[in-house]
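Visitor: Provided below for reference: sequence and predicted model.
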Amino acid sequence: MRIAILMTNTDESAFSQQHPKDGEKWKALLAPKRPGWAFTVYSVKDGKFPKNESNYDGWIVTGSPASVHDDAPWIARLLDLITCIEASGKPLFGACFGHQAIALALGGEVGQNPDGWVLGSVEVEATARPPWMEARRFWQYGAHIEQVTKLPKGAEIVLRHEGCPVGGFRIADHVFTTQNHPEMTHDFIAALVEELASEKPADVIEKARASLPLSADNGLFSDCIIRFFEHERAA
């Protein structure tokens, strides 16, 4: 299977340079379980987009500290690409910014979380059970202050957690999203919390630090993503 990873992370800080790029994080999550898959990373935040969408069997839109509402040409271009991918019926997965971008591109809405930042490990409930999901509850790492506030037409909520009613959604069997970060390792989220400690409210950082021993079920959720991409779809 040929997967295109649309890399949206705009963080070019010294902290970011010390850690693997998002494309590498996604490869590390999925490639060990599917060594035969081919992953191609496009740094869309730098204006680098695939020239031929038909070359790929599936798509991943990554997370980013950018907002989907930012006035940046690459975001508008990404939203247009998302609409084309969705229309093709090929599997499209999005995480955090990617989840929000897919929602916005397809007619949903994204706004500020009224409860403020979600940071650290969060317990996620599966509100629906598409064929590629088995667990009813699991843990994921979160890092967001914006979230989907209105679903696109035809979408169904499949995940939620405290302060985030739309923690993930599906459209038929070809779109699947999560507001959180299955690609983040424990070491990375722990380092990120400390990196943000001087910028975010003290109570947010305290809660995030306290949540980290709960870890995240990345292995379980990577299985969900793989099953989503491999799910047999009608021609």
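Guide: Cool, got the structure.
Visitor: CA only for contacts and neighbour counts going forward, please
Guide: OK.
Visitor: Geometrically speaking, which residue is the centre of this protein?
Guide: Note on the chain: the residue nearest the mean C-alpha position is residue 95, at 0.6 Å, using C-alpha atoms, centre = their mean.
Visitor: Take this one as well and set it beside the first:
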Amino acid sequence: MGKRLLYLGNGRKFQSIAKLDDRFEAWGLKVDRYWAYDGQFPETLKGYDGIFLSGSPHGAYEDVPFILREHDLIREAAELEIPMLGICFGSQILASALCGRDQVFRRTSCEIAYKDLPLTEAARTDKLCRDLVDSAYMFVWHNDEVKAAHPDMTILAYSDDCPNHIWRYKDKDIWGIQGHPEVTKAQAVIWFEENRERMTLDGADIDDLKAQAHEAAEAKTMLTRFAELVQNA
């Protein structure tokens, strides 16, 4: 029996276009799915070997019941030393819960593009980033941001417009990724079209994005490394 992963879906739809919950199962984990956005949470964290936190249309700083409850769950999981990985909003709520509610803020403009995210020196020996060479190439799309200056954060990657794209909490097995390494090339084309109006308002040229759609295979090694870490917990 594979190790147990708690998958918290924070979006309007439980399963995102990336279907990452299914992929975690394909990588050998037993995935327990809860739609946190709809108020679904496990009664206990006992027996979980890892936790994944998905994206959301909300901000981690909002006083929404499920967000407040998820803050408590994250802090409890950190005390229990359960490995955690958050993507986009998942990264932001990890930062908010563990480093303070003022750690996440609304940007004055959206960062939306495929980008090469340069790595810091710390990334070269990091458990998730060590397969990356000089940068992590992926699609990024965010209006909220995690501040980079915090003593409990190790910054692993950044962009020309955001100093904190990938980070680790202290020396714990807890990571946040602001961008979207989980989305495949084929999924990206569908995702961009489905979100044409929102992305256009955020400054993107959807036809250009669709032409640039990329597998981001190297960045995906962070996801498989996390799955391996949980499997070996």
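Guide: Looks like it arrived, so ask away. Predicted, not measured: the structure shown is a model, and the values here were computed from it.
Visitor: about what we covered before: aligned to the residue nearest to the centre of structure 1, what sits in structure 2?
Guide: Per TM-score structural alignment, the equivalent position to residue 95 of structure 1 in structure 2 is residue 87.
Visitor: Isn't that match up against residue 174?
Guide: No: counting by C-alpha atoms under 8 Å, residue 87 of structure 2 sits too far from residue 174 to count as a contact (11.5 Å).
Visitor: residues near the closest residue to the match of residue 95 of structure 1 other than its chain neighbours, how many?
Guide: Once flanking residues are discounted, residue 87 of structure 2 sits nearest to residue 177: 4.8 Å by C-alpha to C-alpha, 6 or more residues apart in numbering. For residue 177 of structure 2, the neighbour count with other C-alpha atoms under 10 Å is 23.
Visitor: Check the spacing between the residue nearest to the centre of structure 1 and residue 199 of structure 1 real quick.
Guide: Here the criterion is C-alpha to C-alpha, to the nearest Å. By it, residue 95 of structure 1 lies 23 Å from residue 199 of structure 1.
Visitor: repeat for residue 96 of structure 1
Guide: Distance, residue 96 of structure 1 to residue 199 of structure 1, using C-alpha to C-alpha: 20 Å.
Visitor: got it, and residue 29 of structure 1?
Guide: Separation of residue 29 of structure 1 from residue 199 of structure 1 (C-alpha to C-alpha): 29 Å.
Visitor: Just want to know which of the two has more residues nearby.
Guide: residue 29 (20 against 10).
Visitor: element containing the more buried one?
Guide: helix 22-30 (DSSP states H and E).
Visitor: after superposition, how close is that helix to structure 2?
Guide: For helix 22-30 of structure 1, the mean distance to aligned residues of structure 2 following superposition is 3.8 Å (mean C-alpha distance after the TM-score superposition for structure 1).
Visitor: got the contact list for that helix?
Guide: With contacts defined as C-alpha atoms under 8 Å, 6 or more residues apart in numbering, helix 22-30 of structure 1 is touched by 5, 7, 9, 39, 41, 62-63, 182-184, 218-219, 222, 226.
Visitor: Repeat the analysis, applying 10 Å as the threshold.
Guide: 3-9, 16, 19-20, 31, 33-35, 37-43, 60-64, 181-185, 218-219, 221-223, 225-226 (C-alpha atoms under 10 Å, 6 or more residues apart in numbering).
Visitor: Quick one: distance of that helix to the chain centre.
Guide: Helix 22-30 of structure 1 sits 12 Å away from the centroid of its parent chain (C-alpha atoms, centre = their mean, to the nearest Å).
Visitor: okay, and the common contacts of residue 87 and residue 174 of structure 2?
Guide: The contact sets of residue 87 of structure 2 and residue 174 overlap at 52, 94 (C-alpha under 10 Å, 6+ apart).
Visitor: Let me know the distance separating residue 187 of structure 2 from residue 210 of structure 2.
Guide: Distance from residue 187 of structure 2 to residue 210 of structure 2, counting by C-alpha to C-alpha: 10 Å.
Visitor: nope, residue 153 of structure 2 is what I meant
Guide: Distance, residue 153 of structure 2 to residue 210 of structure 2, using C-alpha to C-alpha: 34 Å.
Visitor: And these two? Which one has more around it.
Guide: Counted by other C-alpha under 10 Å, residue 153 of structure 2 and residue 210 do not tie: residue 153 has more neighbours, with 20 against 17.
Visitor: Tell me the counterpart of residue 117 of structure 1 in structure 2.
Guide: That one, residue 117 of structure 1, aligns with residue 110 by TM-score structural alignment.
Visitor: Nearest spatial neighbour of that match, chain-adjacent residues omitted?
Guide: Excluding the flanking residues, the one nearest residue 110 of structure 2 by C-alpha to C-alpha, 6+ apart is residue 143, at 4.7 Å.
Visitor: for residue 15 of structure 1, same thing?
Guide: Nearest non-adjacent residue to residue 15 of structure 1, counting by C-alpha to C-alpha, 6+ apart: residue 195, 7.6 Å away.
Visitor: Give me the neighbour count for that neighbour.
Guide: 12.
Visitor: so where does it fall, helix or strand?
Guide: Per DSSP H and E: residue 195 of structure 1 is located in helix 186-196.
Visitor: quick one: that helix to structure 2 mean distance?
Guide: So helix 186-196 of structure 1 averages 3.3 Å relative to structure 2 (mean C-alpha distance after the TM-score superposition for structure 1).
Visitor: tell me which strands and helices that helix is in contact with?
Guide: helix 14-17, strand 118-126, strand 137-144, helix 202-211 (3 or more C-alpha pairs under 10 Å, 6 or more residues apart in numbering; DSSP states H and E).
Visitor: Mind putting the ones you listed into JSON lines with mean neighbour count and distance to residue 50 of structure 1?
Guide: Shown next, in JSON lines, are those (neighbours: other C-alpha atoms under 10 Å; distance: least, C-alpha to C-alpha, whole Å):
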{"stretch": "helix 14-17", "mean neighbour count": "11", "distance to residue 50 of structure 1": "24"}
{"stretch": "strand 118-126", "mean neighbour count": "23", "distance to residue 50 of structure 1": "32"}
{"stretch": "strand 137-144", "mean neighbour count": "21", "distance to residue 50 of structure 1": "27"}
{"stretch": "helix 202-211", "mean neighbour count": "16", "distance to residue 50 of structure 1": "37"}
